[in-house]
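J.: Sequence and predicted structure below; questions after.
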Amino acid sequence: MEQARLRARELGLTPGIFNTGTHNAITDVAGVAVGHVTLIDGEATRTGVTAIIPHAGNPFTDRVPAGLAVINGYGKLAGATQLAELGELETPIILTNTLAVGRAVEALVDWTLARNPDAVSVNAVVGETNDGRLNDIRARGVGAEHVLAALDAATDGPLAEGCVGAGTGTMAFGFKGGIGTSSRVLPEGLGGWTIGALVQANYGGVLTMDGIPAGRELGKWYLKEHTDRGDADGSVMVVIATDAPLSDRNLTRLATRAMAGLARTGAAFSDGSGDYAIAFSTHPGVRRDAERRAQQAVIADWPNDRMSPLFVAAAEAVEEAVLNALTMATTTIGRDGRTGRRATGHAIDLDALRAILARYGR
């Protein structure tokens, strides 16, 4: 019988120094909503869509500043160049599998055009990881209707994690990966801001959990045998939201700190990995609505010398989001999209993990 899954904190893993938000999720940033569509069909389809909506208004007319960080660019992140050039989001962010990016872009454009009759250019932002180890990715099971359903399903509050949405078929560190989320709240003396992270974990390396070498203890890590490529390749998409009044420049800096959180989990950042992070701010003082753009209004800008606590919080939230993706994921049987053979992604054994944590005094 499948083990009951637990979040990292329920197992005694508490990375970092800052407190979490109410739900310990990206939705602790007010206004942010997340929706999943999970596709499990027959023996082969194990994939899905996750939608992140930055606020309850119209993302196209009421744009949020955003920043992008890339550490290894083996990926198909649609909309990346305009995001980097203009420093803003004008659509929700969609996460899905590699071969579904085109269909997701079309669906997100349709969704945006339906709400904006004057729009003639839409920068649809769609990220991906390749779930072909458990999903018949060549069958291209994700359609526009699934993207639209994920957008319609978006909600705030507690979020499903593990084998849901865009994490349905992913692997991480040789274990079943998935979607994970976490948040941090700064003390009032540091601004009182909330930082939330959501990850689509599908990458590898030498798994470290809150400083504990869990991958080595469990006998599974990259380069265990020099003739085996191991579990390094793969990709990860990170989305960070905050209510702090940040410029796109400082949001780019914040997105870069996501890589520190990934590094703490033992990420290899390998040649075949796409490692991307997008950060955006929901603060009303930095929104780029039509009136503000027309008036060339001065916008709020949190000072550079007060960014360090936000950097720490972002790294912590990303690290814990990855841990949640792993501990909440369930063993999944699918079909390798390359070979067509039956494949199993084994969830990390929580009983074995508890024993390891006990040895390390957790």
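T.: Sure thing, it's come through.
J.: Could you use CA atoms for every contact and neighbour count after this?
T.: Noted.
J.: Off-centre distance for the helix ranked longest in the chain?
T.: If you go by DSSP state H, the chain has its longest helix at helix 308-328. On the basis of CA atoms, centre = their mean, to the nearest Å, helix 308-328 is displaced by 10 Å from the centre of the chain it belongs to.
J.: That helix - contacts with which helices or strands?
T.: strand 178-185, strand 194-202, helix 248-264 (3 or more CA pairs under 8 Å, 6 or more residues apart in numbering; DSSP states H and E).
J.: which element follows the second one toward the C-terminus?
T.: Sequence order places helix 214-217 as the next helix or strand after strand 194-202, per DSSP states H and E.
J.: So which bits of that next one are buried?
T.: Residues of helix 214-217 classed as buried by neighbour count (16 or more other CA atoms under 10 Å): 214, 215.
J.: Take this one as well and set it beside the first:
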Amino acid sequence: MTAQERPRLDELGIGAGKYARGAINAITDVPGVRVGHATISDGHYNTGVTAIVPDQLTPERRSLPAALAVGNGYGKIVGATQLQELGAIETPVLLTSTLSAFRVADALVAQLLAQPGHEQTTTINPVVGETNDGALSAIRDRPVGPEQVAEALASAAGGPVAEGCVGAGTGTTALGFKGGIGTSSRLAPVADAEYTVGAIVQSNFTGLLRIAGVPMPAAEMLPEPSAETIGNSCMIVVATDAPLDSRQLARVARRAVYAMRGVGADFDQGSGDYAISFSTAERGAAPRDEDLSPLFHATMLAVEEALINSVLRATTRRGPEGRVGHEIPVDEVRRRLAAAGTSELE
């Protein structure tokens, strides 16, 4: 069974919870947001780049309101201080492998400086997140660089998003199973309007997996343990077309981190858990804080489902020295969900 033949959470009959999924159930449901991947997978390397590209960033509009939430700061995220200080992103958000983060950031800057409209640019703040795929990839070689960054940006598209062992998720493990890239979206009423919130994740952390509240212990479901997770981290990117300011987006980002507990994250002391949120809306009056609760709840639902999808869609990968990240057995997932009578996210 290939990654894209493996079921997503909605295909297992689990309802969306209080707020409906978007049409594609991906971060690309937010208008103007595209996603691209570049993947290296040959048994020695299992790694890559994932690019989240908002079309609203143009030479005429150099930044979008954004925010960063840090669940635990043991990470190598590039661009964090300016993101926090200015409450804005100036570039696409790229995800990759820990030791390749700095090569990816340099390549992203080079790509942007070569674009029309940047002929006089003398400062730009790249945003690059990472998790450690060293269990299943020869991470010290730092194989990800300009070629993969160019490929991920060039391939970025709307519509369905490849999940599981692709791009930045190619070599990650999560919750005892093979992890990777996952995405989901929700529609949320804010005051008199309906907005979309979409999430994409790079999962690489420990804990006891729960799907819609049902425990899925890897120790019981796998014939042998997966390669031990290194780095114990997660990157989450949340996009919305709601006209939020950076302070409100920081509140959204914090909810995205909270959602990790819904799937069983143990928030180990060595984790690097980050959520970046941004708005694609045209500049205008932000909604009242009193109206944001549905958007907060929708964010947590979307992130929780994206995290689950990252595991469900991942396929077994073998890395150096015989280490293996085992895919979750889908038939056993179905059996446990049916036995629990679970039908919906909360």
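T.: Great, that's in hand. The structure displayed is predicted, hence computed values, not measured ones.
J.: Any chance of a markdown table for the helices and strands packed on helix 308-328 of structure 1, columns mean neighbour count and distance to residue 156 of structure 1?
T.: Shown next, in a markdown table, are those (neighbours: other CA atoms under 10 Å; distance: least, CA to CA, whole Å):
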| stretch | mean neighbour count | distance to residue 156 of structure 1 |
| --- | --- | --- |
| strand 178-185 | 31 | 13 |
| strand 194-202 | 31 | 12 |
| helix 248-264 | 23 | 22 |
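J.: which one of those lies closest to residue 232 of structure 1?
T.: strand 194-202 (9.6 Å; CA to CA).
J.: Next, the mean deviation of the longest helix of structure 1 compared to structure 2.
T.: Here the mean offset of helix 308-328 of structure 1 against structure 2 after fitting is 0.4 Å, by mean CA distance after the TM-score superposition for structure 1.
J.: I figured residue 140 of structure 2 hits residue 99, correct?
T.: Yes. Between residue 140 of structure 2 and residue 99 there is a contact at 6.8 Å, judged by CA atoms under 8 Å.
J.: Just give the nearest non-adjacent residue to residue 145 of structure 1, would you?
T.: With sequence-adjacent residues excluded and distances taken as CA to CA, 6 or more residues apart in numbering, residue 145 of structure 1 is closest to residue 107, at 7.6 Å.
J.: now what about the host helix or strand of the one you found, what contacts it?
T.: Assigned by DSSP H and E, residue 107 of structure 1 belongs to helix 101-115. The contact list for helix 101-115 of structure 1 (CA atoms under 8 Å, 6 or more residues apart in numbering) reads 58, 60, 76, 78, 91-92, 94, 96, 119, 122-128, 142-145, 147-148.
J.: Can I get the buried part of these as one ChimeraX selection?
T.: Command for ChimeraX that selects the buried part of the contacts of helix 101-115 of structure 1, burial taken from 16+ other CA under 10 Å:
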select :58,60,76,78,91,92,94,96,122,123,124,125,126,127,128,142,143,144,147,148
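J.: Cross the contacts of helix 101-115 of structure 1 against helices and list the overlap.
T.: Judged by DSSP H, the subset of the contacts of helix 101-115 of structure 1 located in helices is 144, 145, 147, 148.
J.: what's the counterpart of the last one in structure 2?
T.: With TM-score structural alignment as the criterion, the equivalent of residue 148 of structure 1 in structure 2 is residue 150.
J.: how near is the closest residue to that match other than its chain neighbours to residue 14 of structure 2?
T.: Setting aside the residues directly before and after it, residue 150 of structure 2 is nearest to residue 111 in space (CA to CA, 6+ apart), at 7.3 Å. Distance, residue 111 of structure 2 to residue 14 of structure 2, using CA to CA, to the nearest Å: 41 Å.
J.: Looking at these two, which is more packed in?
T.: The neighbour comparison of residue 111 of structure 2 against residue 14 (other CA atoms under 10 Å) goes to residue 14, with 17 against 14.
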